[in-house]
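Q: Mind folding the following:
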Amino acid sequence: MSVAAPTTPSAADRPAAPDARKATRRRRSHLLVALVSLALGLYVTAGLWENPFRHGVADNLGDQAFFEWVLAYGVHLLQHGGDPFFTHLMNVPDGVNLAANTSITVYAILFAPLTMLAGPQISFVTILTLNLAGSAFAWYLFLGRWVTPHRVAAAVGGLFAGFAPGFIAHANGHLNWTSGWIAPLVLWQLLRMRDQRHWVRNGLLLGVLLALGFSIAAEGLFFTALAGGLFVIVWGLGKPNRAETRALLPKFLGSLGLTAVVAGALLAYPLYMHFAGPQTFKGTGFNQRHYSEDVASYFAFADRSVAAGLGLGNDLAPNPTEETSFFGVPLMLLMIGSLVMLWRRAGERRRATLRALIVVAVVFFVVSLGPRLRWFGQEEPIPLLYALLQKLPLFDSALPLRFALVLVGVFAVVLALVVDRLLASSRKPSQKRAMTAALALALVPIFPLPLLYRERAPEPTFISSGAWKQYAADGGTISTLPFAINVAADGQRWQAYTMARAGDEFRITGGYFLGPDVQGAQGPGRIGALPRQTDWLFLRAALYGYIADLDNWDRAAARADFQRWGLTAVYLPDGEITGPEGPLFRQAVEITATDLLGPPEHVEDALVWRIRPGVDPLDR
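A: Prediction:
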């Protein structure tokens, strides 16, 4: 509410109206929570901010390289046009279906000016920081609107949701999964659809939000839709809500119909590309049984938590990026005890809400366990719900353990309710102190530690100076050695940095992406391009230092591969080759390339082997 400015001294001395004071306190609370959220986001990503151009997330350099490439592709789209959902700049000559990958299209376009000005490295860490902070703030606003009138309670729940262990783990390179602000926005609009007066507007807005969410985090949007739908159904079927449900149902379904029309229209092409476009695939390139949650992980502590820093870590996750639950014993006990307490003290309508929350939590907990039960790293021969779901569309492309992230939202609601009761209750001071201590005991151990980072190889002058242009004119194909893939993504980074400068650009063989495992067909998913003999020749040298004894068969395979890729040159920077856990064996790669292609040229700070069209590069 706005208040007119006082015009006289006496008016200035007059106390503000109650509504004005309330609005001022609310704005101050919002600003404080926003600043705390941003400060925590900067704290978590501090190591990357120290040197954004050289530091990368230690546990997932490959995904960071991919997202930097997508952000640079946004500049390419604005400068040169093209298809946001398919590119021939990678994986020559087949290309990459970006709609079937995590292409964060909205971010790529929205942050293109920053990417062009400062580079995709800056855009990456900026989005990562804002994602964490924005998620906490969005959940705070959601909880304050729909769950509790106490801003402190909403802040506790919001900060937990934004910086929960699962999302800190995904901050290791995942700009899609750290976009946790999408869930509260979608749920907010879903709950607003109870308003019968604006059912048309609400349906249209939800459709736009779904299109936005799909273009940033399609898998997370899928989970949000499932959780929101399940909650609404269970809540609506509750005895005290049945009459309201019957009254709301016609216009609610009408709103959903408008949502489907709007979202379908906005997403018609990306959905076509995702499911039926070229270079799409079925399922995922990852083993779903391997990427399933261990029951014990819910009671363990994540690597980047205070508890793990004190020596209470574990190795229950497939990798540090997928620690999607890891709430710890104290928080799990607090959640169970809190739900029991809230249930006992709740009226019939509140119990309907709690029942819906519990059903969502239980269902997503079971789904997150995957097709077989796992306990302390051991898979048991006990089939679970996901064994029935894993072949269904969408479920076949999801990783089961990520369903555990839905419990973060459920726990945030429960935390807000508990703190709300603590602040509003007339309990004895000793009881309040006990409840406060229980909250601290549950939340302090999972407080996040900053992300680990590692040095990455700097961009070679051969690329940054434009010296490469004499080897790949007019969008030709050149490649660093080894060819770009998730465990050796430098070549993809160099191409991204060139695109971000909005100048000339080149194409590359391979790359880190998801594609089909069968040439020219919608086969099962795999990571990277279909392997060829020459790929493995150089990757093996880089990863293991293995120097092959080349024969005529190797040389014939290289001729065929170079011709298929249309390569005009390959190059090897003088510095280190960035690997998943440290520098790779550069000397082995140089020896292999020289044996295969002959002596290189030394251009700027790179060795270059020219491959002239129509001339056999191996004829020495």
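
Q: Please count neighbours and contacts with C-alpha atoms only from this point.
A: Fine.

Q: List the buried residues for the host helix or strand of Arg374?
A: According to DSSP states H and E, Arg374 maps onto strand 372-375. Using 16 or more other Cα atoms under 10 Å as the test for burial, strand 372-375 gives 372-374.

Q: want to throw those residues into JSON lines with distance to Gln64?
A: Formatted as JSON lines, these follow (distance: Cα to Cα, whole Å):
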{"residue": "Arg372", "distance to Gln64": "31"}
{"residue": "Leu373", "distance to Gln64": "32"}
{"residue": "Arg374", "distance to Gln64": "30"}
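
Q: Show me what secondary structure element comes after the strand holding Arg374.
A: strand 378-383.

Q: Name the surrounding residues that touch that following strand.
A: 371-374 (Cα atoms under 8 Å, 6 or more residues apart in numbering).

Q: Kindly recompute the last result at 10 Å.
A: Here strand 378-383 makes contact (Cα atoms under 10 Å, 6 or more residues apart in numbering) with 289-290, 294, 316, 370-374.

Q: tell me the two of these that are most distant?
A: Within the contacts of strand 378-383, Leu316 and Pro371 form the most distant pair, 16.9 Å apart (Cα to Cα).

Q: Which elements pack onto the lengthiest helix in the chain?
A: What stands out as the longest helix in the chain, according to DSSP state H, is helix 199-237. Counting contacts by 3 or more Cα pairs under 10 Å, 6 or more residues apart in numbering; DSSP states H and E, helix 199-237 packs against helix 105-110, helix 182-192, helix 242-276, helix 348-368, helix 406-424.

Q: and for comparison, fold this next one:
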Amino acid sequence: MPPWGKKRLPSPEFTGRLANVRLVSVVEAAPSESAEPPAVSGGARARARLRSWRPNLVMGVASLVLAAYMTNGLWRDPATSAIAENKGDQAFFEWILGYGVYTLSHGADPFYTWMMNAPLGVNLAANTSITVYTVLFSPLTFLAGPQVSFVAILTLNLAGSAFAWWLFLRRYLVRNPAAAALGGIFCGFAPGFVSHANGHLNWTAGWVAPVVLWWVLKLREPGHWIRNGVVLGVLIAVGFSIAAEGLFFTALASGVFLAVWSLLPATRQEARAALPTVLAGLVTAAVIALGLLMYPLYMHFDGPRTFTGTGFNQFYYSEGLAAYFEYPTRSIAGSLGWGNDLAPNATEETSYFGAPLMVLVVVAFVTLWRRAEAGRRSTLAALMTVGLVFFVLSLGPELKIFKPLTGIWLPYQALMHLPLFDSALPARLALVVVGVFGIVLALTADRLLSEPLPSVTSHTVWAAGYALALLPLFPLPIVTEHRAPEPAFIADGIWRDYVSDNGVLSTLPFATTDMADGQRWQAYTMARAGKQFRIPDGYFLGPGGPDGTGQIGASARNTDWLFFRAAFYGYVQPIDDFDRERAREDFRYWNLEAVFLADDITGSHSQLYRSAVEITATDLLGQPERVGGVLLWRIRPGVDPQ
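A: Just a heads-up that it's a prediction; the model follows:
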């Protein structure tokens, strides 16, 4: 039966489960049976409810344990542990969480900030600002710091994704709890999401897809279009504020599935009958979502300091065909040396299913197809169309077998300049394929566990196939390493004696994606509320790229570049009058009151040359003061560099 078909007894054929929106067992009483149900005591009812919730409890605990295993390196010491592959993004999200406390305590705009990139500010609506999370976790951020909130959200994202897929599969697709658990664990901890656990609080929120899909399927319920539309609208608003790109992909996948299913001959009539109810629910959802998102959407598309695109190269951030057959770095197979270097970076290994899983999914789908009736084949066909469409789109605008471009244009070429698509990275479309694979694996496992097979050998072959495909993909914990601790100058509030309220203060080197200490230390002060300081520069997306596109961070000024070269390359440039004049201009532009250099500084991707920074700063600004574990240079208005 299709997703909004009439309810009926489940078919003895396993794949009939895919077609039912809700599996309802209808049992007619035999003539000799009493029409009155037997009396049940309150204790019996309580025990029955407990038994019905026990699988959910077991799955929830298992998901949380696996997520904690993945993030244990951060939990050991959140203050000085950082994700080795992506310290910059971790610092950005910690800053966003700190700004959440600042927003609530100061009544600031959650979608535009003046605290970073002085004096221009940053459009947070055009960044991954995870607004709902910043509000919900603001008490934890205030009490324990952005570092703890970051790892808590990351852990709950991974666990919640697996658990949400479990609930979705149990509700709509499979009977056997073990099959649903397999599908949920796969979807929540698939290689692509494990890869994004390297710092991305937006993309690890994989629970958004099954929750939104749940309520999309509920739109067909007669008489409940208002309720279902309102709930879906709220979920869309929440999803947009946490993972806008993921919500966009979920909407595309839903549209492809419903369009294909509705046009196929076997299900066309049923789709036509359900259309009025579904459209009424969708209109309601759109009205609610637009009402809640009116301001953030304005800020995202037409607010100050907006831009088109993200500045990331879509040819580079696309999947090579071979990547689907390779193993991810953070997996058992990767630890055995079977990994690869095909991804743009370790955070973007968005497919990497391995050849055995690719073969298993094809065999499993063919098996399901052969046992399905016409109506059920419509649902399977729509599901696999989604998988194929997103597989092709994830390859980007030009085909790559491995890393080099081949010159063969692909369908994404026609989409890459359209609104929304111009801000998406094609490789991430492969994350939709994760959901398709997870559903196929769960459906097949349900059949294997629920229906007899011709022989013991058949069970053995299938079990071996699952083990060969999935065990090498079992994830390894996120790699962490030390990062510079917060200096006493910041932690003890000593900085307040040297900077006016909302004055501009900066670390040396200035905060960028490669040198994020200054940005995260500012985040810690915002999380404590009270007096604050602003910073120049920072790690964010903003205008400044060619042809109105975005770029990472602020456009570099001469003084930025002077200290960047010293920190990143160890280059000590002789300071002359030109440098001092440019420094005067830059200090006036930022309205900078002081700069400081901590004893320990951390680079996002490599070690920094602290001694070169100190030599450069002393040559430019004179001898520093030693205060609270840092070297401090005051920059008063009207006082020039030496």
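
Q: care to give me the TM-score?
A: The TM-score (TM-score structural alignment, normalised by the length of structure 1) is 0.95; 603 aligned residues with a Cα RMSD of 1.5 Å.

Q: residues in structure 2 aligned with the strand holding Arg374 of structure 1?
A: Aligned by TM-score structural alignment, strand 372-375 of structure 1 falls on residues 398-401 of structure 2.

Q: OK, contacts around Gly229 of structure 2?
A: Applying Cα under 10 Å, 6+ apart, we find Gly229 of structure 2 in contact with 215-216, 218-219, 235, 278-289.

Q: That one maps to what in structure 1?
A: Matched across to structure 1, Gly229 of structure 2 falls on Gly203, judged by TM-score structural alignment.

Q: Quick check: what element follows the strand ranked longest in structure 2 along the chain?
A: The residue-count maximum for a strand in structure 2 (DSSP state E) belongs to strand 592-598. Using DSSP H and E, the next helix or strand after strand 592-598 of structure 2 towards the C-terminus is helix 610-621.

Q: What are the buried residues along that next one?
A: 610, 612-621.

Q: Now render those as CSV, adding distance to Ile552 of structure 2.
A: Formatted as CSV, the buried residues of helix 610-621 of structure 2 follow (distance: Cα to Cα, whole Å):
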residue, distance to Ile552 of structure 2
Arg610, 24
Ala612, 25
Val613, 23
Glu614, 26
Ile615, 28
Thr616, 25
Ala617, 25
Thr618, 29
Asp619, 29
Leu620, 27
Leu621, 28
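
Q: Let me know the closest of the buried residues of strand 372-375 of structure 1 to Asp63 of structure 1.
A: Looking across the buried residues of strand 372-375 of structure 1 and measuring by Cα to Cα, the closest to Asp63 of structure 1 is Arg374, at 26.9 Å.

Q: Could you tell me how many residues sit around the closest residue to the closest one other than its chain neighbours?
A: Once flanking residues are discounted, Arg374 of structure 1 sits nearest to Asp294: 4.9 Å by Cα to Cα, 6 or more residues apart in numbering. Residues lying near Asp294 of structure 1 (other Cα atoms under 10 Å) number 27.

Q: how far away is whatever residue of structure 2 lines up with Asp294 of structure 1 from Leu410 of structure 2?
A: Matched across to structure 2, Asp294 of structure 1 falls on Gly320, judged by TM-score structural alignment. To Leu410 of structure 2, Gly320 of structure 2 is 12 Å away according to Cα to Cα, to the nearest Å.

Q: what residues do the two have in common as contacts?
A: 394-396, 398-399.

Q: Show me which of those residues is closest to Ala556 of structure 2.
A: Gly396 (30.5 Å).

Q: What is the burial count for the closest one?
A: Neighbour number of Gly396 of structure 2 under other Cα under 10 Å is 28.

Q: Okay, it and Gly206 of structure 2: tell me how far apart.
A: 22 Å.

Q: residue contacts, the match of Asp294 of structure 1?
A: Contact partners of Gly320 of structure 2, counting by Cα under 10 Å, 6+ apart, are 342-343, 351, 394-396, 398-405, 427.

Q: same question, Leu114 of structure 1
A: 71, 75, 120, 122-123, 126, 500.

Q: Regarding it, which helix or strand does it belong to?
A: According to DSSP H and E, Leu114 of structure 1 maps onto helix 112-118.

Q: Since that was my last question, I'll sign off now.
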